[in-house]
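K.L.:
take a look and give me a structure for this.
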Amino acid sequence: MVDIPDSLQCLVTASVTEQAGSYRIEIPREEVERGELNAGEFYRVGVLTHTGASSPSESPDTDIAPNATPQEPQVPPVDEGEVREVTIETLGEKGDGIAKVERGYIIIVDGGQPGETVTVNVHTVRQNVAFAEIVADDS
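P.N.:
Take a look at the predicted model:
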């Protein structure tokens, strides 16, 4: 299980690239421009392995070539006020349910329990994470 702390500022999918003898993971410009992150500050970074396709070019989630810069950022696959059914996969650090939807996008569900399939109302949407409340327990 992956614990997602409340201090999570940004969640991105990126490739590791080599540049000038070191390795780099790039954070999208939008994360800094929106004020979620500040250039020049230090952040802890967790790296999770990608399961599924063996390389980004084989991934069904993207048609961007490896090491290419996307022209437009992907929009979150959910909207504020949207009601949808999700399955809670794990619990976060504070006990909230964690569900994943399209492209691995995370929805944090207040009161969700692992294994539950629930209908939620999405109340807050960020570029890489959304927050929702349960409106019906479907399990």
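K.L.:
contacts, neighbours, all on C-alpha from now
P.N.:
Will do.
K.L.:
which residues in the chain form strands?
P.N.:
Residue ranges of the strands in the chain, as given by DSSP state E, are 17-19, 22-24, 83-91, 97-100, 106-110, 117-125, 129-137.
K.L.:
of all the ones you listed, which one is nearest residue 66?
P.N.:
The minimum distance between residue 66 and these falls on strand 17-19, with 8.9 Å, by Cα to Cα.
K.L.:
that older thread, kindly reformat the strands of the chain as CSV containing distance to residue 51.
P.N.:
Below are those laid out as CSV (distance: least, Cα to Cα, whole Å):
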stretch, distance to residue 51
strand 17-19, 18
strand 22-24, 20
strand 83-91, 16
strand 97-100, 14
strand 106-110, 16
strand 117-125, 23
strand 129-137, 19
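K.L.:
export the ones you listed to TSV and append columns for distance to residue 45 and mean neighbour count.
P.N.:
Putting the strands of the chain into TSV (distance: least, Cα to Cα, whole Å; neighbours: other Cα atoms under 10 Å) gives the following:
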stretch	distance to residue 45	mean neighbour count
strand 17-19	16	10
strand 22-24	12	10
strand 83-91	20	19
strand 97-100	19	23
strand 106-110	17	22
strand 117-125	22	19
strand 129-137	16	18
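K.L.:
here is the second sequence; please produce its structure so I can put it next to the first one:
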Amino acid sequence: MELSDDVLCLFSGVLDQRNGSYVIEVPERELTLGTLESDTAYGVAVISQETISVRKTDTTKSTQQHEDPEPPVAEGEHRTVDISDIGDQGDGIARVERGYVVIVPDTELNERVEIEITDVTQTVAFGEVIEREEYYQ
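P.N.:
Have a look, this model is predicted:
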């Protein structure tokens, strides 16, 4: 199954019945990592667990791709990003494919910068500013 780069997060959940409605809980980590925001509307796709289970048993590589997709950036890569948020420590936060977070120190909200990726983990990357773009370019 191919996933669009527009997918912000991917997790498994159980459909529960509560007070005449059905609910799927979003893991807290999706909000903590900044992938999603509360009180915001999102489109949701529901995939049968059977489909996921069949795909997981196809190959070991397939299982790894579904559970832990590779980060969409690599160390040394240059990217132009928009700083969409400022973190608790004052560093800029940019989001790239699948909502993956890149932390960029010494940036301001809504700034567009060219960065070099300096460190990559499964959930977040860090970058350094190479060049700042003019505001209305």
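K.L.:
residue 32 of the first structure is nearest to which of the strands of the first structure?
P.N.:
Within the strands of the first structure, the stretch nearest residue 32 of the first structure is strand 129-137; the backing value is 15.6 Å (Cα to Cα).
K.L.:
longest helix in the second structure, please.
P.N.:
With DSSP state H applied, the helix covering the greatest number of residues in the second structure is identified as helix 49-58.
K.L.:
who are the packing partners of that helix?
P.N.:
Judged by 3 or more Cα pairs under 8 Å, 6 or more residues apart in numbering; DSSP states H and E, helix 49-58 of the second structure is in contact with helix 60-67.
K.L.:
what does the helix it packs on contact?
P.N.:
The set of residues external to helix 60-67 of the second structure that reach it, using Cα atoms under 8 Å, 6 or more residues apart in numbering, is 55-57.
K.L.:
if we use 10 Å, what do you get?
P.N.:
Applying Cα atoms under 10 Å, 6 or more residues apart in numbering, the contact partners of helix 60-67 of the second structure are 1, 3, 10-12, 52-57, 59, 68-70.
K.L.:
for residue 57 of the first structure, which of the strands of the first structure is the nearest?
P.N.:
With Cα to Cα as the yardstick, what comes closest out of the strands of the first structure is strand 17-19 (14.1 Å).
K.L.:
name the residues that touch that closest one?
P.N.:
With contacts defined as Cα under 10 Å, 6+ apart, strand 17-19 of the first structure is touched by 23-26, 66-67.
K.L.:
cool, stretch 111-122 of the first structure as well?
P.N.:
When contacts are taken as Cα under 10 Å, 6+ apart, the neighbours of stretch 111-122 of the first structure outside the stretch itself are 78-92, 95-99, 107-110, 130-139.
K.L.:
go with 8 Å
P.N.:
The set of residues external to stretch 111-122 of the first structure that reach it, using Cα under 8 Å, 6+ apart, is 78-91, 95-98, 109, 130-139.
K.L.:
what span of the second structure lines up against it?
P.N.:
Residues 106-117 of the second structure are where stretch 111-122 of the first structure aligns, taking TM-score structural alignment as the criterion.
K.L.:
done for today, thanks.
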